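Enquirer: Sharing a model prediction with you, sequence too.
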Amino acid sequence: MTLIEQLKESMKDAMRAKDKVRLGTIRLALSAVKQLEVDGQKTLGDDEVLAVLTKMVKQRKDSVTQYIEGGRQDLADIEIAEIAVIETFLPAAMAQEEVEALIAKAVADTGAQGMQDMGKVMAVVKPQVQGRADMGLVSQVVKAKLTA
C-alpha cells in the first residue's frame, strides 16, 4: 500500500471515529501532496510524499517553538498534536549510531577530504535518511566528520 493510500484510508478511519484533529491533519497532508502534484503535473511517489510529510513536521516544530516563546501554549499544543499524527506515517527514526555509520561510509565511498566535499557526502546520505533523521543534525555530523 502506498503512502497516499495509507493517508486516504486513515482519513476514512478518522471520519468514522469522528477524530477531528487527526482528520484535519490528514486532510492538510493530502492537500499539500495534491498541490505538488498539480504544480508539477505528475503523480508523486512515496519518496516525494515522505518529503512533504517531513517538511510539514519541520514547519510545525518551528511553529511550536515560536508559540511557546510568544506565550501561546494553546496553539503550541495544537501543533504538537498535528506532529504526532503526521509522524505516524513517517518511518521509524534512525538511531544516532546508525546515522553516524552511514555518514562514515558515505565519506569513505566518496573519498571526501574536507568541507568542499560536503555536497557529495550529503547527496549520498540524504536519500538514505530522508524522513528518518533530522537533516539539520545529519548536516552537523557531516561537518564534524569532514573537519576532524
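Expert: Sure, I can see it. Numbering: from 1, shown residues only.
Enquirer: can we go C-alpha only for contacts and neighbour counts from here?
Expert: Fine.
Enquirer: Which helix in this structure has the most residues?
Expert: helix 46-69 (DSSP state H).
Enquirer: Give me the helices and strands touching it, please.
Expert: Helix 46-69 sits against helix 3-17, helix 20-40, helix 73-87, with contacts defined as 3 or more Cα pairs under 8 Å, 6 or more residues apart in numbering; DSSP states H and E.
Enquirer: Buried residues of the first one, list them for me.
Expert: Neighbour-count burial for helix 3-17 flags 3-4, 7, 10-11, 14 (criterion: 16 or more other Cα atoms under 10 Å).
Enquirer: distance of the residue in the chain sticking out farthest from the centre from V124?
Expert: When distances to the mean C-alpha position of the chain are computed (Cα atoms, centre = their mean), the maximum falls on Q113, with 28.9 Å. Separation of Q113 from V124 (Cα to Cα, to the nearest Å) stands at 15 Å.
Enquirer: can you check K55 too?
Expert: 20 Å.
Enquirer: Same drill for the two, tell me which one is more crowded.
Expert: V124 (17 against 13; other Cα atoms under 10 Å).
Enquirer: let's bring in a second one:
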Amino acid sequence: MSLSEQIMADMKEAMKARDKVRLNTVRMIKSALMNEKIKAGHELSSDEELTVLNREKKQREESIEEFTKAARTDLADETKKELAIVEGYMPKQLSEDELEQIVVNTIAEVDAKGKSDFGKVMKALMPKIKGKADGKAASSAVRNHLN
C-alpha cells in the first residue's frame, strides 16, 4: 500500500472514530503531499514523500520546543500527539549502534582521514540514512569518529 493510499484509509478511519487530532494531522500530511506533488508536477517518489514527512516532523519538533519555552504545555501536548502520528508514517528509525556502524562503514568507504573530510563523509552518509536517522545524530557520530 502506497503512502497516499495509507493516508486516505487512515483519514476515513479517523473520521469514523471521530478522532479530531488524528484526522487533522492526517489532513495536514495529505495537504503537504498534494502541494509537493503540484509543485513537482508529477507523482511523488517514495524518497520525495519521505522528504515531505521529514519536513512535517521537523516542523512539529520545532513547535514543541517553542511551546515549551513559552510555557504553553497545552499546545506542546497537542503537538506531541501530532508528532507521534507523523512518525507513524515514517520508516523504522535506526538504533544508535546501527547508525554508528553505518558511519564507520561510510568513513572507510570514502577513505576519510580527519575533520577536513567531514563534508565528504556526510554527503555519502545522508542518502543511506535518509528518513531513518536524525541528521544531528549522524553529524555528531561522524564528528566523534573523525576526531
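Expert: Now that the structure is in, tell me what you want to look at. Model, not experiment: these values are computed from the prediction.
Enquirer: what sits against the most centrally placed residue in structure 2?
Expert: Centroid-nearest residue in structure 2: N54, 3.0 Å away (criterion: Cα atoms, centre = their mean). For N54 of structure 2, the contact set (Cα atoms under 8 Å, 6 or more residues apart in numbering) comprises G131.
Enquirer: How about residues contacting stretch 90-103 of structure 2?
Expert: So stretch 90-103 of structure 2 is contacted by 50, 53, 125, 131-133, 138, 141-142 (Cα under 8 Å, 6+ apart).
Enquirer: Buried residues, that stretch. List them.
Expert: 90, 99-100, 102-103.
Enquirer: cool, and stretch 58-70 of structure 2?
Expert: For stretch 58-70 of structure 2, burial by neighbour count (16+ other Cα under 10 Å) applies to 60-61, 63-64, 67.
Enquirer: Where in structure 1 does that stretch fall?
Expert: Using TM-score structural alignment, stretch 58-70 of structure 2 lines up with residues 58-70 of structure 1.
Enquirer: Which residue is the nearest non-sequential neighbour of Q130 of structure 1?
Expert: Once flanking residues are discounted, Q130 of structure 1 sits nearest to A51: 7.1 Å by Cα to Cα, 6 or more residues apart in numbering.
Enquirer: What about the one you found, how many residues nearby?
Expert: A51 of structure 1 has 15 neighbours, counted by other Cα under 10 Å.
Enquirer: ditto for V141 of structure 1
Expert: 17.
Enquirer: any idea which helix or strand carries it?
Expert: Taking DSSP states H and E as the criterion, V141 of structure 1 maps to helix 135-147.
Enquirer: wait, isn't E49 of structure 2 in contact with A32?
Expert: No. Between E49 of structure 2 and A32 there is no contact under Cα atoms under 8 Å: 9.4 Å.
Enquirer: Give me the common contacts of the two.
Expert: With the criterion set as Cα under 8 Å, 6+ apart, the contacts of E49 of structure 2 and A32 do not overlap.
Enquirer: ok, now how distant is V141 of structure 1 from V99 of structure 1?
Expert: In terms of Cα to Cα, V141 of structure 1 sits 9 Å off from V99 of structure 1.
Enquirer: Next: T43 of structure 1.
Expert: Per Cα to Cα, T43 of structure 1 is found 30 Å from V99 of structure 1.
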